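Colleague: Structure here, sequence nowhere to be found:
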């Protein structure tokens, strides 16, 4: 896994993880990389500082398999938001756009859902007046 600092054409900067540099290039070429702030698909790698690992004393290392706890209040809030959405909403996967339309039209029962949509599908939902919002995290099944 590799973390890149990215920048969109509106100068929004954000970090994202990719399986490899080639994976980033492939996703970018297919229009699957979008700005975390505004949704623009005009995204490039920004200048990054190298990250150097510092060896820690054995007592400072987490136990194998232990998850790290969020250290910053914003990280804690994001972790709580993710947990709440995933526990109180139905994951509809790549069917998000179609299911959101059915709910909006009254053809499917109203309920909280979350899932995945291509940026152009998300824009169409907004243009159609379907209330949607991007999530500031990747659904659990997509995380490592």
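Modeller: Arrived safely. All values reported here derive from a predicted model rather than from experimental measurement.

Colleague: From now on I want contacts and neighbour counts done on CA atoms only, so please keep to that.
Modeller: Will do.

Colleague: count of neighbours near the closest residue to residue 68 other than its chain neighbours?
Modeller: Distances taken as Cα to Cα, 6 or more residues apart in numbering place residue 62 nearest to residue 68, at 7.8 Å, with adjacent residues excluded. Per other Cα atoms under 10 Å, the neighbour tally for residue 62 reads 10.

Colleague: here's the one I want to compare it with:
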């Protein structure tokens, strides 16, 4: 296993584990490496310091520094790093909790609700840019989300 520090085009920084360097390259090429904060798939490896472990027989170094002088461990991978990222994370959590994910059927469901052919409810999903523009031109109330829905797998 290898841990990489990553950064997306929006300059969000996060860490992720991969089976190998080749596994990272294959997943990235397939578009499956996405920002854990905004979902952007334009992700690059960030500069990082290597972590080298001493041998198992080496004695731990004694330090005179107080524990508060020691560097703190990094935040968990899933924790947002800034107030803005925390707000986006909370927004995503609320939308996912209070809305129905309809995936690529979003355009059809939104139009059916607008025309009265389906019961009104809170939905979110995915649409191509041209389809979303057409919904707006047709007066269907939609708004883009500042994140990508998590991929549903099963």
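Modeller: Okay, I see it. Owing to the predicted nature of the structure, the values given are computational and were not obtained by experimental measurement.

Colleague: Could I get the full set of helices for structure 2?
Modeller: Here structure 2 has its helices, by DSSP state H, at 21-29, 83-98, 106-115, 129-137.

Colleague: For burial, what's the neighbour tally of the equivalent of residue 128 of structure 1 over in structure 2?
Modeller: Here residue 128 of structure 1 is matched to residue 138 in structure 2, going by TM-score structural alignment. Residues contacting residue 138 of structure 2 under the criterion other Cα under 10 Å number 11.

Colleague: Residue 9 of structure 2 now?
Modeller: Counted with other Cα under 10 Å, the neighbours of residue 9 of structure 2 add up to 13.

Colleague: mind checking how far it is from residue 111 of structure 2?
Modeller: From residue 9 of structure 2 over to residue 111 of structure 2 the distance is 32 Å, taken as Cα to Cα, to the nearest Å.

Colleague: Over to residue 145 of structure 2?
Modeller: Distance from residue 145 of structure 2 to residue 111 of structure 2, by Cα to Cα: 18 Å.

Colleague: Then residue 79 of structure 2?
Modeller: 36 Å.

Colleague: Tell me which of the two has more neighbours.
Modeller: A direct count of neighbours by other Cα under 10 Å for residue 79 of structure 2 and residue 111 places residue 111 higher, at 17 against 13.

Colleague: Show me what the more buried one lines up with in structure 1.
Modeller: Match for residue 111 of structure 2 (TM-score structural alignment): residue 101.

Colleague: Burial check on residue 87 of structure 2, number of neighbours?
Modeller: By other Cα under 10 Å, the residues close to residue 87 of structure 2 number 12.
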